[in-house]
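With the sequence up front, the predicted model follows.
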Amino acid sequence: MSDFNLLKRDLNYFEKSQLDEIHQAFDMAVSAHKGQKRVSGDPYISHPIAVTKILASYNMDHESIIAGLLHDVIEDTDITKDSINKQFGPNVAELVDGLSKIKQVEFKSRLAAQGENFRKMLLAMSNDIRVIVIKLADRLHNIRTLDVLSKERKTRIATETLEIFSPIARRLGMRDLSLELEDLCFKTLYPKRYNVLKNALVQIEKRHKDVMEKILNKIRERMMKAVVQLISLSSRKKNIYSIYRKMKRKQLSFSELTDVYGMRIIVNNEMDCYRALGILHQLYLPVSEKFKDYIAVPKPNGYQSLHTVLLGPSGVPMEVQIRTQVMEEKASVGIASHWQYKIGDIDTKEHRWLENLIDIQKAVGNPEEFIQSVKMDLFNDEVYVFTPKGDIVELPQGATAMDFAYTVHTEIGNHCVAAKIDRQLAPLSTILTNGQTVDILTSKNATPTAVWLDVVVTPKAKSSIHNYLRGQQRRESIQLGKELLDISLQKFDLSISQVTEEKIEHLMDHKRYKSLDDFYASIGLGALSPHKVVEEVISNDPSSEPRVKGEQKKALMIKGTEGLIINYAECCHPIPGDPIMGLLTSGKGMMIHTESCKEILPYREDTDRCLHIQWSIENTKKVFPVVLLIRVMDHKGVLASVASTASKISINIINLKVDVVDDKQVDLWLTIAVTGRKQLASFMRELRTIRNVEKIQRYIKK
């Protein structure tokens, strides 16, 4: 394993000076890993050599080859990043450092570990995209040698590879690597199913070999007559895992599959692709709805090809792919063909996808959320829509106009109010289809709410909305914290303006807050009692006169539109006009209850947590849920009358439940949305005029 000649034959595309440098890296790796063994018992150096051979099959540059040889030395040996930098330069040093494995940090879950690992990989990729190619080569060799590991480790690694690395390779256009990863992982996770399908494919190949050869010969003859320069024509079978996935998705048995085999045609240029397509359609009947032109509209990973399905002899469907040699190479190696660029240097769809992932990882709140976003993004099919200027925007199936807005720009998404789809006004929740032209209408007053999360499906939109809501929650908690502190100070005849910055800074240092905003936010979120803060301010000021704590002098005013920090209890459903109190809960902010609510009674004497609240007289359009219990006799026709009355007073019915009391009486549980007590009183007065309504009462949970 220490003989460089074993590797040299794979590196014949390098100049002598580059080969010499690679030889030096080889010697360093052999020396560094001397005495180390893999789990299989093989010398550890066999792994970096295997990774390097995979990289050489992609004709990767000499710096990538060196990084492949040294990718484990920083973690597993005494060699440092500085020593690599001195001998091979900063580019190789950064590559090796970016590829170093994460140390064994204790994560809360496997998902968190995945997320952190992928975050680090993205960070390294943002400087040099060769990182992902080397990382995928490393993963491929590890998957090839899984058999020696325990069942638990094999299952974990194969599952992670199927969920993350194989889809990434596919998304980056590295088809061959992705297919091999899929089949090897499937074999590891489901060995019996793998063998059954493999044997079935062998049998089908034997049965169809002669028929397929006749078809191929017939196509070759026609191509020659039409002077189409045919570079290669071959039959192909789908990989085992993709067959299994299709059987599972469509609930089919193997015998029911009709497209296990197909063919691939490689021609000289793009025009010949379309000429070849015409010839095929003359020879065999095409299935029109199966035709796809990925040359005119490439896939997000840059894949280009013509796809068609033909009805061959005996009516058996054949899937055919037609492309040029350049397209074939791109389909096989994908982003590996752009190793010489940084992410921002060229504008390909793979690079835009990577940039999108980097944007997502900056916006999301934790590793679990990030890795779930990545998985969602990897397993979505695309639709293609247009901007008003004619630019193509790629979105996953099921994406809405709001997803489109966030794809164009985060700020457009954050302030969108409606869409024009093919010049027709449409709601932002409209699901988009291929070929539509979408224009987004915005307003500076529009901002995201939690409801928007139910409208979008793309990871970028979800992470952008989450990010905005986190910021909004912080802004609201800071403002609420200031108001609560001021109210507490007033009990001692003080105000915020009378408390010196030195006193506040002393408290911040004592409580270990980094900024004044953090300090106020902690009060607003209920994590820090404003009353205890005030008492500490007074007790630490020997120069001030002793002060006696009084009653709350000023109620906190709320409008009902505060959003994330102030919430409304579902036990009593407070509405504007109700006498209300606020209960501070650590980490959650304030919960508003009616004064008569039984849930708040145990806290009434706790003036640190329980506050007097008043509704602001400022008019808002916000509505609040209320539950009414309506008892009726002979309920036929009553439901229609109730609905009609609600409509007349502009009240929306949210929910209705019917309980039979006896053979004469029925209880209607009506959840409605009202602007306040005034509108509720009007509705209840109107309901009492309906015939057979026996009793109406507002329901509050006991």
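Happy to help now that I have it.

all contacts plus neighbour counts: C-alpha atoms, from now on.
Fine.

ranges for the strands of the stretch 201-350 of the chain?
Secondary structure of the stretch 201-350 of the chain by DSSP state E, counting those that start in this stretch: the strands cover 230-237, 261-267, 285-286, 292-293, 306-311, 317-324.

now the longest helix that the chain contains and strand 230-237, what's the angle there?
Counting residues, the longest helix found in the chain (DSSP state H) is helix 191-225. Angle of helix 191-225 versus strand 230-237, following axes from the mean of the first three to the mean of the last three CA atoms, to 10 degrees, is 150 degrees.

one more structure, for comparison:
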Amino acid sequence: MTDSVEIAKQILSLKGKSSEEDIKLLAKAYNMARYAHENFYRDSGDPFIVHPVEVCKILAQMNVDVQTLAAALLHDAVEDSEGKVRIEDVEKEFGNQIARIVDGVTKVSKLNAPVGTSDSKLKLETIQKMLFAMAEDIRVIFVKLADRLHNMRTIEFVKDEQKKIYKAKETLEIYAPIAHKMGIYSIKWELEDLSFKVLNRSEYNRIKALVAEKKKEREQRIKEYVEILQKALFENEIEAQVEGRFKHYYGIWQKLKEKGKNFNEIYDLFGIRAIVNDIPTCYNVLGIVHSIWKPLPGRIKDYIAAPKSNGYRSLHTTVITSYGEPLEIQIRDREMHAEAEYGLIAHWIYKDGINVKAMQKWVNQLLEWRKELTKDLSGLEEFKKELQMDEVFVFTPKGEVKHLPVGATPIDFAYSIHTDIGHKFSGAKVNGKLVPINYQLRNGDLVEILVGKIARPSLDWLKYAKSPRTKAKIRKYFREQLQTELIDRGIDVLRRISKQLSKSIEEIMESNVIQKYLQSQGISEDEFYSRVAEGTITYGELINLLNPLVDKSITKSEEKKQKPSSPSSVIEVAGLKNIEIHMAKCCGPVPGDEIIGVIGKRGLTIHSINCPNVKHVEADRIFEARWNGDPQSKYETTLRVTIRDKADIGKLVQLLENKGITVLKVLFASSKRTYSIVLLSLVVSNLKQLDEAKKSLESVENIISVERGRPS
């Protein structure tokens, strides 16, 4: 027991304040954790109990509440004790609050984020569960971030190289961005550097060596700047803590990569920070800084008046020093500094217990992200972009601040106000002047959106939108516009199958197999019909799903007959998902052809890029498209055959069938005295197979010509 009390005192000494009750609680939590992990060891050879203690110390240095510290000691007790400790035991001994945090961390730990996989459904499910666990109690993520930080600090002991790489990727792609979005920069920076070291050791060592080369020179330079500012503040009777700060290795590497510069061309590798007692003094210090060094125009950022969306507050200014180099200076008060280092955790430093308002804001944000993943955002990649984006702040005409991604345009601003405002966007004024839709908003811009009664979204807007949320809302609009038609088309597919099964559509939809499928996917019958129509559920998948109801002879006959693949499954249109896609009958494009998409009432129609029917189509109806199918995919196209004797048509069909090319139908387009024009509808794999079919037909006697497509 004495050992546990000493451990509790060590932890609480890092926090800076404690009571007898706090010591007793942590000692009790340590004893349960030690029991849970007895005879368990880490890859480093240390007893497992070392890990929860170190996690607890990380959080104690951030001054979190004692319940979070107790949960940190117990965070692996349920998962890694082989059943010795259950969540019910934690709740019985420590109450609901601590048990809830432990349970949340346990759930998140079991979710291996699907980094590097193409299974988008698994990605979405995993992140949704992760966000849900965090939303139960925001302190779950505090513990999980500290847990991941200690694991990354000791990752060199992991022997499995693949596991090491996976953990580093997961950290860089998921946990570091979440720390960034929550404003916990002290953890974010270290997670990035530790991941960088694993994933790109050679570049990490290169940056480290470059920094070390001029470290003494830079330390001397920054010491000089600090002394100059300290002296000026002292003369103005301002109490302040002035310190130097250096960019972390991953940040330097990113800047080198993004700017395309070499190391010697980057000047903002270090800066200084002044921490004062209150907000008025921040602005006073800004004036003093500008009296010492000349400020760079456009580089003064007031995040006190307009905080970042994660709550970050500070004054930033970049000045030119007497050495002719730019120097960034940050000015903030002590509470702002704590928030900048620890984000939401800082509320434990200045408040007794939980700040309910701040907590609720983040819970709502997490729930919003989860909702967006379910309905709007198309996958993990967009979620990661949403987390990682740098921001600009702009103002509404009423002075409300809106935070948008760097590079955001008026269309992003319109949708950030309200979805209906976005849908009716017809133009924008920035600082009183009309601007084009592709204008990139800048910090401090005053933006007014013009709306039109008959205005409606254009797919062209996706080219100008920067925010994943904006793009998601535009895509959702088009999906909903086409929903009625998709449902009808899906019902038609089911109707054809129902005839083969000698069952009604109602019987099929009420069957156990369909009802279980709807429940497992969390979708309605209408959504099921839509997915069938757009090809998200393919014909083959539908047959497999209905297998218990299907006569085997039907399945076999369908398997033998080659059918064209669903366009939605083999074509990608500028990232647009879940929208009805048709193949143009006029040109019958196949892989190997360059293609474009044209928006119309029926959805998107795919044409060959040189199809004469798209020459005069308006630019805002045209969308970039590309093939995205597998080698087994089949495509319907048309050959126009001019033949002297139409009695030879049977020979042509037989010739193509012998080469493994399915002829779906034959249509006589016209018949003259000396020749006939016949349209052959074929199913092929690619342009090469189509060319082979064309050459085979051209070699037949009585054939005058063979061309692609229908008559124009």
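Now that the structure is in, tell me what you want to look at. Not measured: the values here are computed from a predicted model.

so what number do they get for TM-score?
After superposition, the two chains reach a TM-score (TM-score structural alignment, normalised by the length of structure 1) of 0.69; 567 aligned residues with a CA RMSD of 4.6 Å.

Which one of the strands of the stretch 201-350 of structure 1 lies nearest to residue 177 of structure 1?
Among these, strand 230-237 comes nearest to residue 177 of structure 1, with 16.1 Å by CA to CA.

Okay, and the closest residue to residue 449 of structure 1 other than its chain neighbours sits in which element?
Sequence neighbours aside, residue 469 is the residue nearest to residue 449 of structure 1 in space, at 7.0 Å (criterion: CA to CA, 6 or more residues apart in numbering). Taking DSSP states H and E as the definition, one finds residue 469 of structure 1 inside helix 459-490.

Go through that helix and flag the buried ones.
Residues 459-469, 472-490 are the ones in helix 459-490 of structure 1 that count as buried (16 or more other CA atoms under 10 Å).

And the residue nearest to residue 449 of structure 1, how close does it get to residue 565 of structure 1?
11 Å (CA to CA, to the nearest Å).

do the same with residue 429 of structure 1
Going from residue 429 of structure 1 to residue 565 of structure 1 by CA to CA gives 26 Å.

Same question for residue 487 of structure 1.
With CA to CA as the criterion, residue 487 of structure 1 and residue 565 of structure 1 are 17 Å apart.

Where does the helix or strand hosting residue 683 of structure 1 end up in structure 2?
In this structure, residue 683 of structure 1 sits in helix 677-688 according to DSSP H and E. Using TM-score structural alignment, helix 677-688 of structure 1 lines up with nothing in structure 2.

other SSEs contacting that helix?
Here helix 677-688 of structure 1 touches helix 638-648, strand 693-698, going by 3 or more CA pairs under 8 Å, 6 or more residues apart in numbering; DSSP states H and E.

got the angle between that helix and helix 638-648?
Counting by the same axes, to 10 degrees, helix 677-688 of structure 1 lies at 150 degrees to helix 638-648.

From the chain's centroid, how far away is helix 677-688 of structure 1?
46 Å (CA atoms, centre = their mean, to the nearest Å).

Residue 423 of structure 2 reaches residue 455, doesn't it?
Yes. If you go by CA atoms under 8 Å, residue 423 of structure 2 and residue 455 touch, sitting 7.3 Å apart.

Of those two, which one has the most company?
residue 423 (21 against 12; other CA atoms under 10 Å).

what's around residue 39 of structure 1, how many residues?
The number of residues packed near residue 39 of structure 1 is 12, by other CA under 10 Å.
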